[in-house]
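Chemist: structure for the following, please:
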Amino acid sequence: MTPGPVEADPRVLRALSMPILGQFDPEFTALMNRIMSMLRELFQTSNQWAYPVDGTSRSGIEAVLGSLIEPGDKVLIPIYGRFGYLLYEIAERCGAKITVMEQEWGTVFEPAEIIAAIRQHRPALVAMVHGETSTGRMQPMEGIGAACREADALLVIDAVATLGGVPVRTDEWQVDAVIGGTQKCLSVPSGMAPVTYNDRAERKLNARKRVERGLWAEPGQSAASPAASLPARIQSNYLDLSQLQDYWSPARLNHHTEMTSMLYGLHEGLRLALNEGLESRFARHRLHEAALTAGLRGMGLSLYGDPSCKLPVVTCVSIPDGVDGEKARSQLLDDFGIEIASSFGPLKGTIWRIGTMGYSCRKTNVLHLLGALEAVLLRSGHPLPAGEAVQAALQVYDAAAAD
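Modeler: Alright, predicted model coming up:
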């Protein structure tokens, strides 16, 4: 029960074991087409391009930022936790001229603050985290996309922690590119990064396509055409979205060897999510979050961060005074088979982070964790009202059942 990776759904694990098909087998390319259609539903978009990048979530972030940021581009990055700094590092490696906004950890930005910065700095691209697992907060997105359109800026969001667990309204929020992950709310092993991007982003990609000399000239263009006047080349071949989209297009231009088994797993994870229904899935995550937080408060623990912007799929708990947080985590793992997470930077050793994501987000897990954590804290000498945590969670479940 960490903020990722979480338990893989057993049905996903079974799909991963299916026999290998060739990557251009008609049955396999039909599977690719179904995955694109399913991802559009999950991202809540009509974008043409919605497909997975082969690699863990960071590969998707690098693919999107590396493909959309040219050296010298002005990039605005609002940071309210550890993974905002990751966006900064990747943008810096792309040669961006970066303007940073920083917010105290445990809080988020008012959208008006970001909108004002967009109008002031006129960036070419705004990159931000939607759900920050390091602090358990979720950034409101209202109006930010519209401000980017006014400023002719691209908006990119990291939705690795939120995709499949809370709404990611790509089109409604006017987001130009979104990156997700498989190992969190989709309950698929890490190894793929679903992405989607719209026509505005694609125009930037196509403007950066380089016509290579020799064998790689495109039809109708001379192999010896000079490229000096073209925009800066996308540095990565493997993570070049302009080439990846050609591979996922009906042309199926060969780019790399596809991760066949991972696509089987992703397809099953998407099938399960969509069969559950997105609104029902979001409600399930909110229910188990409510039961978990009620139980934690029931045993007298304090939740970390501003509750008005809490990330529904990650709950951060302040470690009680006098309790060795790492020893308690080890006891949970060794004695009860439950893994929860610590945090990073200024929060390391001060909070625990508990994930309720995807397949891991279920009643038995919540109740098991609350009982186990109570036992661990009592054995550490921390006083608490025994039995109250599980009872408080059960009251939440009873009330939900009554509705």
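Chemist: use CA for all of it now, contacts and neighbours both
Modeler: OK.
Chemist: correct me, but G145 touches I157?
Modeler: No - using Cα atoms under 8 Å, G145 is not in contact with I157; the gap is 10.4 Å.
Chemist: who touches both of these two?
Modeler: Counting by Cα atoms under 8 Å, 6 or more residues apart in numbering, the shared contacts of G145 and I157 are V175.
Chemist: what's next to the helix or strand where T99 lies, contact-wise?
Modeler: Taking DSSP states H and E as the criterion, T99 maps to strand 97-102. The contact list for strand 97-102, computed with Cα under 8 Å, 6+ apart, reads 71-80, 88, 91-92.
Chemist: what are the buried residues along it?
Modeler: 97-98 (16 or more other Cα atoms under 10 Å).
Chemist: now swap in stretch 197-214 and tell me
Modeler: In terms of neighbour count (16+ other Cα under 10 Å), stretch 197-214 has its buried residues at 197-198, 200-202, 204-205, 208-211.
Chemist: how far away is the residue positioned nearest the centre of the chain from D246?
Modeler: Centrality entry for the chain: nearest residue to the mean C-alpha point is V160, 0.5 Å, by Cα atoms, centre = their mean. Noted for V160: a distance of 24 Å to D246, by Cα to Cα, to the nearest Å.
Chemist: next up, for comparison:
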Amino acid sequence: MTTTQTFGELDHPSRLLMGPGPINVHPRVLRAMSVQLLGQFDPEFTGYMNETMALYRQVFQTQNRWTFLIDGTSRAAIEAALVSVLAPGDDVVVVNAGRFGLLLSEIAQRCDAKVTTVEGEWGKVVDPQAVEDAVKRVRPRLVACVHGDTSTTMAQPIAAIGEICQRYDALLYVDATATIGGMSTPVDAWRADIVTGGLQKCLGGPSGSGPITISDRAAEHINGRKHVEAGIATAGSVAGNGRRIASNYFDLAMIMDYWSDKRLNHHTEAASMLYAARECARVVLEEGLQARFARHAQAGAAVVAGVEAMGLSVYGDKAHKMTNVTAVVIPPGVDGDRVRARMRTDFEIEIGTAFGPLAGKVWRIGAMGVNARKHAVLTTLAALEAVLRGEGYGFTAGAGVDAALGVFS
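Modeler: Predicted structure coming up:
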């Protein structure tokens, strides 16, 4: 006879999530997620959809009509963008100086696109001239890049790449997962064609919804590959020409029909995630974009000042560092994993590890959303100080907290 095992109710400690994401969810967003569901075509619900589009136009700093949500994590939005633009044989230039540049290349290869990478050193940004040289040589349909790559904590300047794409008639895709809501992502000023984000970092929400904005130019191209309307194959559109979008779930042309006045059925909208995304944007805009960017910049500067006062080094080119995530070089003789474990077990604080060339070499400390505040930064630095002293790493006790306090004051 088998015994039914139901496990226990979820009841874990409330941790302070100070890694590169996810972070602690804003209380207002948690409350929004508990609101009762509505049907996906209920007029009140489609009204919420329209409100969400209007809110994210402001967050993305764009006039793009096509600004909405992809149901899935931020990677779902990335994949929807690339799968919907790239057909087999298309040329794409990928700007790669970190783990998430590699991800863009991997997804583009799955689209059977011809990928040309512009390689940069981890810890630095890519020279726009190298991007232009590749674009001039390849003449790609798309240039794809990451704004803030949390694997290296570098923020790639985008405006120069947008100008290059305009001159060479290439579409520009930007992954702004780690920066939207914490650093400026001025989509129209960048002249970017598709930009995607995620809720779980600076927007202060849960992972599971990917905001996206699409220019008219990109939407025209995507709709040119459209092959299904109301469940019926469009005459002459399709079969065998290799141009149709390979995915159904990530087919932006079909998703746009759902988010349009047509309200054509594509999927059952993730209502609770829409509520979360809507509230995330409301919180951001009520604070004000410039005030929010300044708060994240101050919190990040306090983290830098604190760790440097402890005698630790900040990884990478500080001139192009993300404001919201800091990579700290693990000093010789210190067990980085043990420090992270003690931070969690002794203080209920999570900081990040790293991967690729930086595995075991740096910790990553994030200050994002509700955690980009004085008390969260000071608590994290105080805990790190205590753990490092326990590990035998010597420095003046209190130096990190005092330095961070100086930034906040």
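Chemist: TM-score for this pair?
Modeler: Once superposed, chain against chain, the TM-score is 0.95 (TM-score structural alignment, normalised by the length of the first structure); 392 aligned residues with a Cα RMSD of 1.4 Å.
Chemist: before we move on, the earlier item: tell me the angle the helix or strand just after the strand holding T99 of the first structure makes with strand 97-102.
Modeler: Using DSSP H and E, the helix or strand that follows strand 97-102 of the first structure towards the C-terminus is helix 111-121. Interaxial angle, helix 111-121 of the first structure versus strand 97-102 (axes from the mean of the first three to the mean of the last three Cα atoms, to 10 degrees): 150 degrees.
Chemist: whereabouts in the second structure does helix 111-121 of the first structure align?
Modeler: Mapping helix 111-121 of the first structure onto the second structure (TM-score structural alignment) gives residues 128-138.
Chemist: that stretch against the first structure, how far on average?
Modeler: Mean deviation of stretch 128-138 of the second structure relative to the first structure after superposition (mean Cα distance after the TM-score superposition for the first structure): 2.0 Å.
Chemist: what segments of the first structure are strands?
Modeler: Secondary structure of the first structure (DSSP state E): strands located at 49-54, 74-79, 97-102, 125-129, 131-132, 137-138, 154-158, 177-179, 192-197, 314-318, 351-355.
Chemist: let's have those in TSV, adding distance to R284 of the first structure.
Modeler: Converted to TSV, the strands of the first structure look like this (distance: least, Cα to Cα, whole Å):
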stretch	distance to R284 of the first structure
strand 49-54	25
strand 74-79	29
strand 97-102	32
strand 125-129	23
strand 131-132	18
strand 137-138	18
strand 154-158	22
strand 177-179	23
strand 192-197	22
strand 314-318	14
strand 351-355	14
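Chemist: quick check: G358 of the first structure touching C185?
Modeler: Yes - with contact defined as Cα under 8 Å, G358 of the first structure counts as touching C185 (4.1 Å).
Chemist: common neighbours of those two, please.
Modeler: Common neighbours of G358 of the first structure and C185 (Cα under 8 Å, 6+ apart) are 6, 164-165.
Chemist: give me the buried subset of those.
Modeler: 6, 164-165.
Chemist: distance to S242 of the first structure added to those residues, as TSV?
Modeler: TSV is the format used below for those (distance: Cα to Cα, whole Å):
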residue	distance to S242 of the first structure
V6	31
G164	26
G165	29
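Chemist: thinking again about what came up before, against G369 of the second structure, how distant is whatever residue of the second structure lines up with the residue nearest to the centre of the first structure?
Modeler: Under the alignment by TM-score structural alignment, V160 of the first structure pairs with T177 in the second structure. Separation of T177 of the second structure from G369 of the second structure (Cα to Cα): 13 Å.
Chemist: residues in contact with both of the two, list them for me.
Modeler: Common neighbours of T177 of the second structure and G369, using Cα under 8 Å, 6+ apart, are K201.
Chemist: looking at G358 and C185 of the first structure, which is more packed in?
Modeler: Each of G358 of the first structure and C185 has its neighbours counted (other Cα atoms under 10 Å); C185 has more, 33 against 27.
Chemist: so what's E229 of the second structure up against?
Modeler: E229 of the second structure makes contact with M254, according to Cα under 8 Å, 6+ apart.
Chemist: hmm, I typed the wrong one, I wanted Y249 of the second structure.
Modeler: In this structure, Y249 of the second structure makes contact with 266-267, judged by Cα under 8 Å, 6+ apart.
Chemist: mind listing the helices for the first structure?
Modeler: All helices of the first structure, identified by DSSP state H, fall at 10-16, 26-43, 57-68, 82-93, 111-121, 144-150, 199-208, 241-248, 260-276, 278-298, 325-336, 363-379, 388-402.
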